[in-house]
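**Student:** got a sequence here, can you model it:
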Amino acid sequence: MSDPYELRVGVPSVEAFRRLRTDAGLSDKDPAAVALALPNTWHGVVLHHKGSPIGMGRIIGDSGTAFQIVDICVHPAHQGRGLGARIMAALTGELERRAPASAYVSLIADGPARFLYEKFGFADTSAHGSIGMFRLMHGSHGSSGSRAEP
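**Tutor:** A predicted model of the protein is given here:
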């Protein structure tokens, strides 16, 4: 029996990106912002099932000192089959091939996803005296504010 899942290098369309995120329970993103972001992906993968995108993951960064793994998601109907691990393996494999040995790679782990990421060598930053922080931009270009995202 052949594998019904195909992992392809690249990024999804803006529409597929937004759908994948919301289907997996992640926040939606503004279409114009997504259109700006996707071409700036350092490396991305899209997981397809019967030709339709059902999962994805991206690496963003400066190509030298700092990288962040973002947008890891798998449609709920396909979760529990090791597909998140397949996406992570592809992303970390590309980092091993192309990123400088001194690069800092970060990610944000939501809930039990931390156990998957730990299998790929990621550790809680608080164990090293650091805490993760974030800021959300609100309004038009240049305006700011910060609040926790639900």
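
**Student:** make it CA atoms for all contacts and neighbour counts henceforth
**Tutor:** Noted.

**Student:** tell me if I'm right that Asp23 and Pro76 touch.
**Tutor:** Yes: if you go by Cα atoms under 8 Å, Asp23 and Pro76 touch, sitting 7.1 Å apart.

**Student:** want to put them side by side, so please do this one too:
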Amino acid sequence: MSDYSLREELPTPERFCELREVAGMAPRTVVDARRGLSNSLYGVTMVHEPSGETVGMARVVGDGATVFHVCDMAVHPDHQRRGLGSRLMDAVADYLDEHASETAYVNLLADVDGFYEQWGFERTAPETKGMYRP
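**Tutor:** Below you'll find the model as predicted:
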């Protein structure tokens, strides 16, 4: 694990787009990433120290008081299965513990079964349904 360092910073817009793509997430443009990343409440990256390459990321968006949305959680496939995602989520959880009041709405869209529950996240269905606008 000493080959990796956790940094409380956002990835570059270019690396953000690359990590989303290699992780199988919906693509984003660099222009949109540049604009969107600057509006983040919190960001954390995982850097592979021998190469200097950012290999993981996660961030929180929202209004900073009533709504916090965890998003863009990704680890490059070549660096998965090493606990890096857990370290990223630990940092996100620490941020949320410090900044989100007990009445704030904290959510995420889970794409990995059984991962986010260890940080206290629960499924909302059938009470609520996730929706999006294509």
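
**Student:** give me the TM-score for these two chains.
**Tutor:** TM-score of the superposed chains, computed with TM-score structural alignment, normalised by the length of structure 2, equals 0.94; 132 aligned residues with a Cα RMSD of 1.1 Å.

**Student:** higher neighbour count, Asp23 and Pro76 of structure 1?
**Tutor:** Asp23 (17 against 13; other Cα atoms under 10 Å).

**Student:** please name the nearest non-neighbouring residue to that one.
**Tutor:** His75 (5.9 Å; Cα to Cα, 6 or more residues apart in numbering).

**Student:** that neighbour -> structure 2?
**Tutor:** Matched by TM-score structural alignment, His75 of structure 1 corresponds to His76 in structure 2.

**Student:** got the contact list for stretch 111-121 of structure 2?
**Tutor:** By Cα atoms under 8 Å, 6 or more residues apart in numbering, the residues outside stretch 111-121 of structure 2 that reach it are 89-90, 93, 107, 110.

**Student:** now swap in stretch 37-51 of structure 1 and tell me
**Tutor:** Contacts made with stretch 37-51 of structure 1 from outside it, assessed by Cα under 8 Å, 6+ apart, are listed as 4-12, 14, 53-61, 63, 87, 90-91, 94.

**Student:** and stretch 75-94 of structure 1, by the same measure?
**Tutor:** Contacting residues not belonging to stretch 75-94 of structure 1 are listed as 7, 20, 23-24, 43-45, 47, 54-59, 69, 72-74, 116-117, 120 [Cα under 8 Å, 6+ apart].

**Student:** cutoff 6 Å now
**Tutor:** Residues from elsewhere that reach stretch 75-94 of structure 1, judged by Cα atoms under 6 Å, 6 or more residues apart in numbering: 23-24, 54.
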